[in-house]
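can't give you the sequence, but here's the structure:
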């Protein structure tokens, strides 16, 4: 499926993986609607072809309104990419006591429920478009993490939420097959995002040293390139792909 002259939604689109993905889709000729929180949008640099829309993925009404904006133009909505996510660290039993249930629920709400909500409402609009070859109408790409498989100490909430995204992939692809909508997931490893920009170069080098090959951190542009492949390759469906340089995370 070609993305040129179509509309695309990217959550978390103002920074990191989402910003790189939004820019890549726009460069390919898509009209991109980047969903993010107002504070993140205020700090985002303008990108040709990308329109920022203030959306909290945990708010069903805001998501529905944002999807409506993306679907209302001349370009048919055919792509939805979920990059929005949070990852606070907390042990199940730590020095300050048991894991805060509200924190656990918040992580799951943003990372898993938010992904499901955006995918579902976007799929409703994509399903209403005219079919392409083989009855194809669009594609969804969700973001998990290698923590779904190799969750480390303190990642109970994050790994749970991302494991849920992995588990969602195949049934979602099967549910949406009758509408011509494919669903795939990327599970990135350690990628150079704004979160990592706050740590020391020495710490970053230590992280990179643990990657078998190439022995460096991943780049947001590489994630975006994989998104484009998953969107454009019509026979990739129901798959979760690790993008991690063969990294398997240690317990700590």
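Alright, I've got the coordinates. What you are looking at is a predicted structure, and each value in this text was computed from that prediction instead of being measured.

okay, CA-based contacts and neighbour counts for the rest of this
Noted.

Helices of this protein, start to end?
Ranges of helices in the chain, per DSSP state H, are 16-27, 38-43, 60-71, 101-108, 114-126, 147-150, 156-176, 201-209, 220-232.

ok, structure two:
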């Protein structure tokens, strides 16, 4: 997603095979946990790391959307929709994730303006902000299973477990199907709020 030439080539090949696009689901997520100023090394976060996260999560998503829109305009389907995956970090960012939080907040901020821009073509734009969901990435690089369970007990979720991928998919299907959902960001976090640490 961060390689604009690869994105263009993908949509070129897609258009040759399919001619139109009804739904676009963006799920880019590059997480780099690092403070803007590292106390141990007494150095600021390298700009390259900030650019890499922004390029993948925000600019890359914009690039995919701008390449997809012409194909979506051609579609005669009545339920055309773009769904961007944001994050509860866009609202409840934690220490060491200011760059990630900013990249995901950018996706939240683009939702309503894009929905207004694309309404004339019958294309809806929504975003989903998942909380903590079961993924290999979360359990390998961020927390261990026991740490996750302890953390979930402290953030006052209605269910003390990670979200299931099937629950995310169910919401995506609902957003695709329900034409009244447009220009909104939906939190999918069981009411949990990330704890500042």
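Ah, there it is. Because the structure is predicted, anything quoted here is derived from the model rather than measured.

what's the TM-score for these two chains?
Scored against TM-score structural alignment, normalised by the length of structure 2, the superposed chains reach a TM-score of 0.92; 192 aligned residues with a Cα RMSD of 1.5 Å.

follow-up on the earlier one: let's have the helices of structure 1 in a markdown table, adding mean neighbour count and distance to residue 87 of structure 1.
Converted to a markdown table, those look like this (neighbours: other Cα atoms under 10 Å; distance: least, Cα to Cα, whole Å):
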| stretch | mean neighbour count | distance to residue 87 of structure 1 |
| --- | --- | --- |
| helix 16-27 | 24 | 14 |
| helix 38-43 | 14 | 16 |
| helix 60-71 | 19 | 21 |
| helix 101-108 | 16 | 7 |
| helix 114-126 | 22 | 14 |
| helix 147-150 | 19 | 11 |
| helix 156-176 | 21 | 6 |
| helix 201-209 | 13 | 17 |
| helix 220-232 | 19 | 17 |
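
Using CSV, lay out these together with distance to residue 50 of structure 1.
Putting these into CSV (distance: least, Cα to Cα, whole Å) gives the following:
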stretch, distance to residue 50 of structure 1
helix 16-27, 6
helix 38-43, 12
helix 60-71, 11
helix 101-108, 27
helix 114-126, 17
helix 147-150, 30
helix 156-176, 26
helix 201-209, 30
helix 220-232, 15
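
which helices and strands sit right next to the lengthiest strand in structure 2?
Taking DSSP state E as the criterion, structure 2 has its longest strand at strand 123-130. Judged by 3 or more Cα pairs under 8 Å, 6 or more residues apart in numbering; DSSP states H and E, the packing partners of strand 123-130 of structure 2 are strand 80-85, helix 98-118, strand 185-188.

closest one to residue 172 of structure 2 among those?
In terms of Cα to Cα, the element of those nearest to residue 172 of structure 2 is strand 80-85, at 7.6 Å.

Aligned against structure 1, show me the partner of residue 119 of structure 2.
Matched across to structure 1, residue 119 of structure 2 falls on residue 177, judged by TM-score structural alignment.

just to revisit the earlier point, can you tell which of the helices and strands packed on strand 123-130 of structure 2 is closest to residue 44 of structure 2?
Taking Cα to Cα, helix 98-118 is the member of those nearest to residue 44 of structure 2, at 12.8 Å.

Does residue 122 of structure 1 touch residue 82 like I think?
No - in this structure, residue 122 of structure 1 is not within contact of residue 82 by Cα atoms under 8 Å, at 10.7 Å.

Residue 54 of structure 2 and residue 105 touch, don't they?
No - contact criterion Cα under 8 Å: residue 54 of structure 2 and residue 105 do not qualify, at 10.9 Å.

What separation is there between the equivalent of residue 124 of structure 1 over in structure 2 and residue 130 of structure 2?
In structure 2, residue 124 of structure 1 lines up with residue 70, judged by TM-score structural alignment. Distance of residue 70 of structure 2 to residue 130 of structure 2, computed by Cα to Cα, to the nearest Å: 28 Å.

Residue in structure 2 paired with residue 235 of structure 1?
Using TM-score structural alignment as the criterion, residue 235 of structure 1 maps onto residue 180 of structure 2.

Name the nearest residue to residue 93 of structure 2, sequence neighbours excluded.
Nearest non-adjacent residue to residue 93 of structure 2, counting by Cα to Cα, 6 or more residues apart in numbering: residue 101, 5.6 Å away.

Report the contact partners of the aligned partner of the one you found in structure 1.
Residue 101 of structure 2 maps onto residue 159 in structure 1 when the alignment is built from TM-score structural alignment. Taking Cα atoms under 8 Å, 6 or more residues apart in numbering as the criterion, residue 159 of structure 1 is in contact with 145, 147-151.

rerun that using 7 Å as the cut-off
Residue 159 of structure 1 makes contact with 147-148, 151, according to Cα atoms under 7 Å, 6 or more residues apart in numbering.

ok, so of those residues, who is nearest residue 240 of structure 1?
residue 148 (10.9 Å).

And the residue nearest the centre of structure 1?
Among the residues of structure 1, the one closest to the centroid is residue 83, at 2.4 Å (Cα atoms, centre = their mean).
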